[in-house]
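Asker: The sequence and its predicted three-dimensional model are supplied below.
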Amino acid sequence: MRWTLKPKPDSEKVKSLSSALRVEPIIALLLVQRGVKTFEEAQKFFRPSLEDLHDPYLMKDMDKAVWRIEKAIAEGENIMVYGDYDVDGTTSVALLSSFLKSYYPDVSTYIPDRYDEGYGISYKGIDFAHDNDFTLIIALDCGIKAIDKVAYASKKNIDFIICDHHRPGSEIPKAVAVLDPKRDDCKYPYKELCGCGVGFKLIQALAEKRGLQINDLLPYLDLVATAIGADIVPITGENRVLAFYGLKVINSYPRTGFKAILNQIKKETLTITDVVFIIAPRINAAGRMKHGNHAVTLLTETDSEKAEMYAAEIETYNTDRREADKRITEEALQQIIENKEEEKMTTVVYQEDWHKGVIGIVASRLTETYYRPTLVFTKSGERLAASARSVKDFDVYNALESCSEHIEQFGGHKYAAGLTLLEEDFEKFKAAFERVVSETIEPRLLSPEISIDAEINLNDITPKFYRILKQFGPFGPGNMTPTFMTQNLMDTGFGKCVGKDELHLRVVVKQGNSNQFTGIGFGMADKSDIACNGKPFKAVYSIDENEWQGNVSLQLRLKDIRE
């Protein structure tokens, strides 16, 4: 692993902020690294306020979207709320449909079938809308590239409003309104909203029309926070405010569906990490293993008994998902070894019977193993479908764009994308993808990086220091959990490998005359020779709390150690 110590920010700025806030210089340094340089900025950082959310009408086409929805309601039209089958899509649909239904009954939801219709807006969905007298479709978390499908709907007298956050192509669909902060001609101040975040801006604008206040929309923020966590968008700016209040809702007044999920797993206070690893996989499991409709049904259910029943079903889907994920990952790893592809710049694997619903998870696992831009393909009807995942600082979307002559359709982000292609183009695409990545990726990006915020001593770690660190949350891209490096650590003689298969490393360390701290390194048993040989070593870690038999103590969550 590469250890990269972040450059020290301007010492005068750190000193000035430390004095203004009356905090230790290390706290001020961490804040300046995150772009927080004044007392006022620190106040906004530590005390996020809903008043800091931007005016939704700053988003291009927002006025047109609100006008068209109001017209549909005034004229009694049927409205379809359409969204993708992943967490961002299903939470978006639950958010907008439940808001509209709170004052207008003729609203229905539609989630495309992952296997029959694929990603995004489908002709089948439009035909369904036409056959059932829907004249307005509001698409969430998809649609920015659906040029032909929006035109097809228009011929059937169906209007579209698109709420997306993916990068547009060279042409924008001819919809009534296209809300996407990543449009070149959109001057919205914050560009990193997820699909559910764009949906929230729409209900914020609609709520203003109806004389509602921002606090009236608080109950919807549990959905937004979940989408922010699951879609791995930066937790900065507006997203940080939305995630902060969304977590408060999840932990204080969760919607009935969330409460039913939480009852399944018996966890009390959730962080954004818990949302990503506990709630999001369960919501996702519905679309992966069965149908995304199940997730929307759970998220909009208000009857607790029904919600418990739906949550139990989704728990079953999640168990099935875990089993499929484990099996396919093992098969993919075996394929890489047999084909002797470990030395390539990319990882591209294919097996026609792999479950389409879990190839994205498998791609993430392979990326963790080989740390290469990764594609996992499976058969999907007459074509091959793939999920792509990338490594830090490499844009896999751009790489796919460079191979577009071999691809039928693709979309996504810098670090995650999806594509389909014809089976006869697979080998040509595979060769092109390897060539493009080889020519454009910097060699250093092919080994994982640990980004270190600062070097500190163990004596710097106090309960007060940790209390302030906790207030830096919610953590995520753009505001990661602070990571530290400490040198000259010595094991006090209690270091050992622990866990069922002794895969983890537990040490009790000191630095000179400092207090002792327990450190735990998951999957780091192979480092025991360095840590437990009586010689000094250095470690990279974050700080968290360990609760044991009712006692809570600070511990070092080890990320790596070196002699």
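Answerer: Looks like it came in fine.
Asker: all contacts plus neighbour counts: C-alpha atoms, from now on.
Answerer: OK.
Asker: can you map out the helices along the stretch 151-300 of the chain?
Answerer: Assignment of helices within the stretch 151-300 of the chain using DSSP state H, counting those that start in this stretch yields the ranges 195-209, 221-230, 237-252, 256-265, 272-274, 280-285, 293-300.
Asker: Show me what counts as buried in the fifth one.
Answerer: Spelled out, it's helix 272-274. Neighbour-count burial for helix 272-274 flags Ile272 (criterion: 16 or more other CA atoms under 10 Å).
Asker: here's the one I want to compare it with:
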Amino acid sequence: MRWTLKTEPPKEKVKALQEALQVDAITAKLLVHRGVDNYEDAKRFFRPSLEDLHDPFLMKDMDRAVARIEKAIANKENILVYGDYDVDGTTSVALMSSYLKTKHNLVYTYIPNRYDEGYGISYKGINFALENDFSLIIALDCGIKSVDKVAHAKTLGIDFIICDHHRPGDEIPDAAAVLDPKREDCNYPFKELCGCGVGFKLIQALASKEGKTAEDLTEYLDLVATAIGADIVPIDGENRVLAYFGLIVINTNPRSGIKAILDQVEKTTLTITDVVFIVAPRINAAGRMKHGNYAVTLLSEEEPDMAKKYAAEINEYNLDRRETDKRITEEALKQIEEQKEQNRLTTVVFNEDWHKGVIGIVASRLIETYYRPTLVFTKSGNKLAASARSVKGFDIYNALGNCKEHIEQFGGHKYAAGLTLEPENYEAFKKAFEDEVSKTIDRDLLTPEIKIDAQIDLDDITPKFHRILKQFAPFGPSNMTPVFLSENVMDTGYGKCVGADKTHLRLTATQPESATKIVCIGFGLGKKINKITDGKLFRAAYSIDENEWNGNISLQLKLRDIKKQK
């Protein structure tokens, strides 16, 4: 692991913030690192308000989208709400359809089949709309690159409203409205909404026509918070406000579908991390193993008993998904070893029998072993389809763009993308991708990095300090859980490897001449036990956590890494 201590922020800014907020220097430093350097910013950071959300009509085409939906409702048109099969897509469809059904009884949903339609808008979906007399399709979390398909739909008398957050191509589709804050001609102040976030802005705009505010739409924010967590978008600006209030809904009054998922696990208060690891995988499992419609049905269901039934089915899909991705990961690792490709700068693996629904998860798992840009291919019809995942700091979307002569189509983000290509182009693409990454990647990025917010002593870790840190949540990109460094740490003598396979490290840490003793747990750090034995001094990188045991809550350190003291 590469440890990077963040640059010290300007002392005068830290001191001014300390005085304005009456907080300690460490807290002030953490805030300045997050772009919070005055009282008003701090107030917005610690006390998010729905009033801080931007006017939805600042988004390009929002007025056109609202007008087209109002026309559809007035003319009693059939409206098809169309979205992708992942968490962002299915939550978006549940949000938009459930809101529109309160205004109009001719609203239906469509999720493309991952296996015979693939990602985004499909001709099959457009044909379904034509055959069933739909004159308006609202596409969520997809569509920004579907220029030809939107044009085709228009010739059939079908209008599209696109609500997307992916990067546009060279041409914007000729739709009734295209909502995407990443459009170059869109001046919307916040660019990092997820697809469900863009959908929320549309219902916010529709509701405002009736004199309603975001306060009146809080019941939809459990869906938005789930999408924000699952889609790994930055949790600052509007996303912070939406995630903050969405978590309150999840923890106090979630919709029946989410409550049914939470009833399956013993967890009292959920953080955004819990949403990512508990709620999101179950929603995702429907689209991965069966069909995304199951997720929409669960998330739209109002009757608790039916929601429990749907959640139980989806839990079974999730268990299948776990077994499948574990097996494929093992096969992929074996392929890398057999082909002697450990020394490449990229991982590109292929097996025509691998389950298309889990190759994205497998790509992420492979990065845990070989930390480098990774693509996992499988057969999809008569093409090859891949999920791409990247390492922190490297834009895999751009890298794929520079290999596009070998690719049929691709889309996605900086760190996650998908693509298809002809089987005969696989080897040429694999070489081109390795060459592109070799030319452009900073070699340091191939070593996992721990970004450290501040160096502190163990004596600084008090219940009061931790109470303030908890108010930095929700955590995520652009507002990660603070990580600290302490020097000259030592074990009190009882450190040991724990866990069924003894891969984790547990110890009680102190420092010379300090009365503080604090329990530490280091997941996956069991192999480093020799660094702490026999009274050796070591350096620790960690976050501060709570441990709940037999009803008692105590502070503990979650070790990210340890190194020998210099």
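Answerer: Structure's in. What do you need? For clarity, every value in this text was computed on a predicted model and none was experimentally measured.
Asker: What TM-score do the two superposed chains give?
Answerer: The TM-score (TM-score structural alignment, normalised by the length of the first structure) is 1.00; 563 aligned residues with a CA RMSD of 0.5 Å.
Asker: one step back: go through the helices of the stretch 151-300 of the first structure and name the closest to Arg68 of the first structure.
Answerer: Shortest distance between Arg68 of the first structure and the helices of the stretch 151-300 of the first structure, using CA to CA, is found for helix 195-209: 10.9 Å.
Asker: superposed on the second structure, where does the closest one end up, distance-wise?
Answerer: For helix 195-209 of the first structure, the mean deviation from the second structure after alignment is 0.3 Å (mean CA distance after the TM-score superposition for the first structure).
Asker: Kindly calculate the angle that that helix makes with helix 221-230.
Answerer: Helix 195-209 of the first structure and helix 221-230 are oriented at 150 degrees to each other (axes from the mean of the first three to the mean of the last three CA atoms, to 10 degrees).
Asker: list the contacts for His413 of the first structure?
Answerer: His166, Arg167, Asp395, Val396, Tyr397 (CA atoms under 8 Å, 6 or more residues apart in numbering).
Asker: Tell me who's in contact with the second one.
Answerer: Taking CA under 8 Å, 6+ apart, we find Arg167 of the first structure in contact with Ile144, Lys182, Arg183, Gly412, His413.
Asker: same deal with Arg255 of the first structure?
Answerer: Neighbouring residues of Arg255 of the first structure by CA under 8 Å, 6+ apart: Pro219, Asp222, Leu299, Thr302.
Asker: Please identify the deepest-packed of the helices of the stretch 151-300 of the first structure.
Answerer: Stretch with highest mean neighbour count among the helices of the stretch 151-300 of the first structure: helix 221-230 (a mean of 27; mean count of other CA atoms under 10 Å).
Asker: Can you name every helix or strand that that helix contacts?
Answerer: If you count contacts as 3 or more CA pairs under 8 Å, 6 or more residues apart in numbering; DSSP states H and E, helix 221-230 of the first structure packs onto helix 87-101, helix 195-209, helix 237-252, helix 272-274, helix 280-285.
Asker: Out of those, the one nearest Val498 of the first structure is which?
Answerer: Among these, helix 272-274 sits nearest to Val498 of the first structure (CA to CA), with 23.8 Å.
Asker: Name the residues that touch the closest one?
Answerer: With CA under 8 Å, 6+ apart, helix 272-274 of the first structure has contacts from Ala225, Thr226, Gly229, Ala243, Leu247, Pro474, Phe475, Gly476.
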